[in-house]
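# Below is the sequence, then the predicted model.
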Amino acid sequence: MTSGNVPTLDARIERWPIEGNFTISRGAKTEAVVVVADVTQGNTTGRGECVPYPRYGETPEATLAAILSIKDAIGRGLNREALQAAMPPSAARNALDCALLDLEAKQIGIRIWDRLGRLAPHPCVTAYTISLGSPETMAAATAKAAHRPLLKIKLGGDGDGMRIAAVRKAAPDSELIVDANEAWTEANLEQNLAACANAGVTLVEQPLPAGQDRRLAHFKRPIAVCADESVHDRASLGTLRERYDAVNIKLDKTGGLTEALAMADAAIAQGFDIMVGCMVATSLSMAPAMLLAQQARFVDLDGPLLLKHDRDGGLRYDGSLVYPPEAALWG
């Protein structure tokens, strides 16, 4: 940070209604609950947004408290590098990391990718998510999105063969990726993978529960398998190479863009394909991930498309093509 006025930190919980509902194997929700951090120095404010995830024991209230617990340290000049050691990887650290990056870019007057020595992001195709439901419900939702080049299909265990067959029939030309959200078992793993292969699915995310995925290393996988809940940051990459072909990098898991970029570099060096993922949230959550998208085989940054409305000045979406953020939004 530059010298001058003492930096201040504020944070708040925001709720953004979802268009319809969003259903995965762990349940459904009708709103996105995010926590936003603002770090202000002088007349300049940097912003970051995160999504607390109950799967990892996070709540909006606890995340807000964790962010505000760093308030005094921010006032004493805690910078982004020191933040990595001051807080564990979490949604809270993500919001702070991204806010500090945004502030840094605005104070210097250059885009954050130039500051970090990264390639300027270009528009990329994002997946569009089809929620879990009956085969008929999913086929109907898929038919409405069949013009999109990449669809992400939420599956949930028993009956997934019928679901993916119905989806494929409704979208014969779209590339399909599947997210099981840990809902498959060793008993139905091979059957469900075969059904996905028969439907021409390109990738399956997290078929088995994290910590119970050793079976993936002991047979020839008919399609690529991606770790999500099994991978969080660089430290979790080492044991996964025999089980997974790709890793899903999400800023709320890595604790911010700083670790996410380092993790992407490490994952590529170890031979993994990269997927960039998101939670359902506004464009302020997606914007930093656009830097990661430049290294990714799969981009899943459709969170704002699932909301009734996005925040003002959000990312530009042209169908499934998502454009880099304007400076006023982030970075």
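Here it is on my side, so go on. Residues are numbered from 1 along each chain as shown.

# C-alpha from now on. contacts and neighbour counts both.
OK.

# Quick one: classify residue 13 as helix, strand or coil.
strand (DSSP: H, G, I helix; E, B strand; the rest coil).

# so it makes contact with residue 62?
No. Contact criterion Cα atoms under 8 Å: residue 13 and residue 62 do not qualify, at 10.7 Å.

# Comparing the two, which residue is more hemmed in?
Using other Cα atoms under 10 Å, the more surrounded residue of residue 13 and residue 62 is residue 13, with 16 against 13.

# Excluding covalently adjacent residues, which one is nearest to residue 243?
residue 217 (4.5 Å; Cα to Cα, 6 or more residues apart in numbering).

# give the contact list for the one you found.
242, 243, 244 (Cα atoms under 8 Å, 6 or more residues apart in numbering).

# Reformat the residues you listed as JSON lines; add secondary structure and distance to residue 224.
Below are these laid out as JSON lines (DSSP: H, G, I helix; E, B strand; the rest coil; distance: Cα to Cα, whole Å):
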{"residue": "242", "secondary structure": "coil", "distance to residue 224": "12"}
{"residue": "243", "secondary structure": "coil", "distance to residue 224": "10"}
{"residue": "244", "secondary structure": "coil", "distance to residue 224": "7"}
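
# For PyMOL, write the selection for the buried entries among those residues.
Restricted to buried positions by 16 or more other Cα atoms under 10 Å, the PyMOL selection for the contacts of residue 217 reads:
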select buried, resi 243+244
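
# out of the contacts of residue 217, who's nearest residue 142?
Top of the list for closeness to residue 142, among these and by Cα to Cα, is residue 244 at 27.2 Å.

# Check the contacts of residue 217 against residue 213 and report the nearest one.
Set against residue 213, the nearest of the contacts of residue 217 by Cα to Cα is residue 243 (7.4 Å).

# I figured the closest one hits residue 214, correct?
Yes. With contact defined as Cα under 8 Å, residue 243 counts as touching residue 214 (6.8 Å).

# Secondary structure element holding the residue nearest the centre of the chain?
Centroid-nearest residue in the chain, with Cα atoms, centre = their mean: residue 278, separated by 2.0 Å. For residue 278, there is no host helix or strand (DSSP states H and E).

# That one: what's it in contact with?
By Cα under 8 Å, 6+ apart, the neighbours of residue 278 are 250, 251, 285, 286, 300, 301, 302, 303.

# next up, a second structure to put side by side with the first:
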Amino acid sequence: MARLKVTVKAEKLPLQKPFRISGYVFDAFEVVLVTLSDGEYRGRGEGGGVYYLGDNASAMLKVLDNAVTLIAEYPSREELRHMLPPGGARNAVDCALWELEAARIGIPVWRLAGKSAPRPLRTTFTIGADEPGAMGETARCYTQASNIKIKLTGELDLDLARVEAVRAARPDVWIGVDGNQGFQEKELDALIAGLQAQRVALLEQPLARGREADLDGLRSPIPIAGDESILSLDDVEGAVGRFDVINIKLDKCGGLTEGLMMAQEARRLGLQVMVGNMGGSSLAMAPSFVLGQECDVVDLDGPIFLARDRHPGVAYSGGKIWAGAEVWGGAST
């Protein structure tokens, strides 16, 4: 088989306005774009890395530079899982391999993955941490949203005021909150009680990665999702008894190949499945859209924060996301 041409490019995707979560403020998404070509067909993938692990654009470029010769040999997706570590670099290559393989065979990626034809998915629309009044106003502006996710910062009283403001603005919506590792074990009872009072349906990653044992024995009426605690397939089994939901992000686990494996393992263990994103353009959302077809919670709103998305891009309508074959993974690519 002929060698692949491997093209790697770092890009900075500016945001419309700064976006704040616990411990971080973002003004752009830094991504790496990988394109693989066999001379006739091409495949593309976008990796955004994992900021809290130091997996940024420069780190991804280093991983790819060291592996470019091996990638050019056209490894299988399973070989790639053992060739590169989980993270944004492997995600970009893995997604490029999916699209290239689908194009060569002449079928869309969803069919290559053995899935049914995709449907639009109800997605969350995220509100970055801000003053309660400002967050309530953002919620009102999300007129099409039926699912809203609120970023918290670990400031208990302020965070509960934030949730109350959003609930007052949008009494009709499903609300989930994301602690982004900002809370302490001793705050959980008060946090959960306050969230329950506002009809919050999901609490994501309240405690720091490494503090998972602090959740042992916790009886929460609100399902708890593991995000930073659940990076890859190796972490899924350890979620049992501590988390009710695992949040799969392709940048964390290293691509759609492992993401699908994680979803299957989670189901086997009786866990619910969520698909999320580390930010990025429509090219990053589209592979996750394939995974999202079998998820209980979908959080694929990254492009709505961009000053400018790629074209063609995913479509948001009626609170749902649609990623057509023209965005990524189509048979005609």
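That came through, no problem. The shown structure was predicted, so the numbers you read here are calculated from the model rather than taken from an experiment.

# Any idea what the TM-score comes out to?
Remark: TM-score between the superposed chains equals 0.96 [TM-score structural alignment, normalised by the length of the first structure]; 328 aligned residues with a Cα RMSD of 1.3 Å.

# ok, back up a step: cross the contacts of residue 278 of the first structure against helices and list the overlap.
Judged by DSSP state H, helices contain the following of those: 251, 285, 286.

# Where neighbours are concerned, which of the residues you listed has the most?
Among those, residue 251 has the most neighbours (other Cα under 10 Å), with 35 neighbours.

# so what corresponds to that residue in the second structure?
By TM-score structural alignment, residue 251 of the first structure lines up with residue 250 in the second structure.

# Surely its match touches residue 259?
Yes. If you go by Cα under 8 Å, residue 250 of the second structure and residue 259 touch, sitting 6.2 Å apart.

# picking up where we left off before, dump the residue contacts of the match of residue 251 of the first structure.
With contacts taken as Cα under 8 Å, 6+ apart, residue 250 of the second structure has the following neighbours: 87, 88, 91, 256, 258, 259, 277, 288.

# again, but for residue 236 of the second structure
Neighbours of residue 236 of the second structure in contact, by Cα under 8 Å, 6+ apart: 230, 246, 262, 265, 266.

# Helix or strand: which one has it?
Take DSSP H and E as the rule and residue 236 of the second structure turns out to sit in helix 233-236.

# need the strands for the second structure, in chain order.
Remark: strands assigned in the second structure by DSSP state E are 5-21, 24-37, 42-47, 121-122, 125-127, 147-151, 174-178, 200-204, 224-226, 245-248, 272-275, 297-298, 315-317, 320-322.

# how about stretch 109-123 of the first structure, aligned to which bit of the second structure?
With TM-score structural alignment as the criterion, stretch 109-123 of the first structure aligns to 106-120.

# how long is the matching stretch from one end to the other?
23 Å (Cα to Cα, to the nearest Å).

# again, but for stretch 44-51 of the second structure
Counting by Cα to Cα, you get 22 Å between the two ends of stretch 44-51 of the second structure.

# I'd like to know how many residues surround residue 216 of the first structure.
Neighbours around residue 216 of the first structure, by other Cα under 10 Å: 19.

# my guess is it meets residue 244, correct?
Yes. Here residue 216 of the first structure lies in contact with residue 244, judged by Cα under 8 Å, at a distance of 7.4 Å.

# Now the match of stretch 109-123 of the first structure: buried residues?
107, 108, 109, 110, 112, 118, 120.

# tell me how far that stretch is from the chain's mean position?
Stretch 106-120 of the second structure sits 20 Å away from the centroid of its parent chain (Cα atoms, centre = their mean, to the nearest Å).

# contacts for it?
By Cα under 8 Å, 6+ apart, stretch 106-120 of the second structure touches 98-99, 102, 290, 293, 320-323, 325, 329-332.

# Buried among those residues? Make that a PyMOL selection.
Filtering the contacts of stretch 106-120 of the second structure down to the buried ones (16+ other Cα under 10 Å) takes a single PyMOL command:
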select buried, resi 98+99+102+290+293+320+321+322+323+325+329+330+331
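
# In helices only, show me the contacts of stretch 106-120 of the second structure.
Using DSSP H, those in helices are 98, 99, 102, 290.

# Relative to residue 127 of the second structure, which of these is nearest.
Nearest member of those to residue 127 of the second structure, counting by Cα to Cα, is residue 290, at 24.2 Å.

# which non-adjacent residue is nearest that closest one?
With sequence-adjacent residues excluded and distances taken as Cα to Cα, 6+ apart, residue 290 of the second structure is closest to residue 110, at 6.2 Å.

# Tell me the buried residues within the contacts of residue 236 of the second structure.
When the contacts of residue 236 of the second structure are checked for burial by 16+ other Cα under 10 Å, the buried set is 230, 246, 262, 265, 266.

# Which pair of the residues you listed spans the longest distance?
Farthest-apart pair in these is 230 and 265; separation 12.6 Å (Cα to Cα).

# follow-up on the earlier one: would you format the contacts of stretch 106-120 of the second structure as CSV with distance to residue 42 of the second structure included?
Shown next, in CSV, are those (distance: Cα to Cα, whole Å):
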residue, distance to residue 42 of the second structure
98, 10
99, 7
102, 10
290, 19
293, 24
320, 29
321, 25
322, 22
323, 19
325, 14
329, 10
330, 11
331, 11
332, 10
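
# coming back round to it: show me which pair in the ones in helices among the contacts of stretch 106-120 of the second structure is furthest apart.
Greatest spatial distance in those: 102 and 290, 13.3 Å, computed using Cα to Cα.

# sorry, back to before: now, among the ones in helices among the contacts of stretch 106-120 of the second structure, which is nearest to residue 131 of the second structure?
Of these, the one sitting nearest to residue 131 of the second structure (Cα to Cα) turns out to be residue 290, at 35.1 Å.

# burial count for the aligned partner of residue 150 of the second structure in the first structure?
In the first structure, residue 150 of the second structure lines up with residue 153, judged by TM-score structural alignment. By other Cα under 10 Å, 26 other residues sit near residue 153 of the first structure.

# can you check residue 213 of the second structure too?
For residue 213 of the second structure, using other Cα under 10 Å, the count is 12.

# and if you look at residue 161 of the second structure?
16.

# Looking at the first structure, name the residue matched to it.
When the first structure is aligned by TM-score structural alignment, residue 161 of the second structure is paired with residue 162.

# Skipping adjacent residues, who's closest to that match in space?
residue 135 (6.2 Å).

# Now for residue 226 of the second structure, how many residues are close by?
29.

# Relative to residue 244 of the first structure, how far out is the aligned partner of it in the first structure?
Using TM-score structural alignment as the criterion, residue 226 of the second structure maps onto residue 227 of the first structure. Applying Cα to Cα, the value for residue 227 of the first structure to residue 244 of the first structure is 6 Å.
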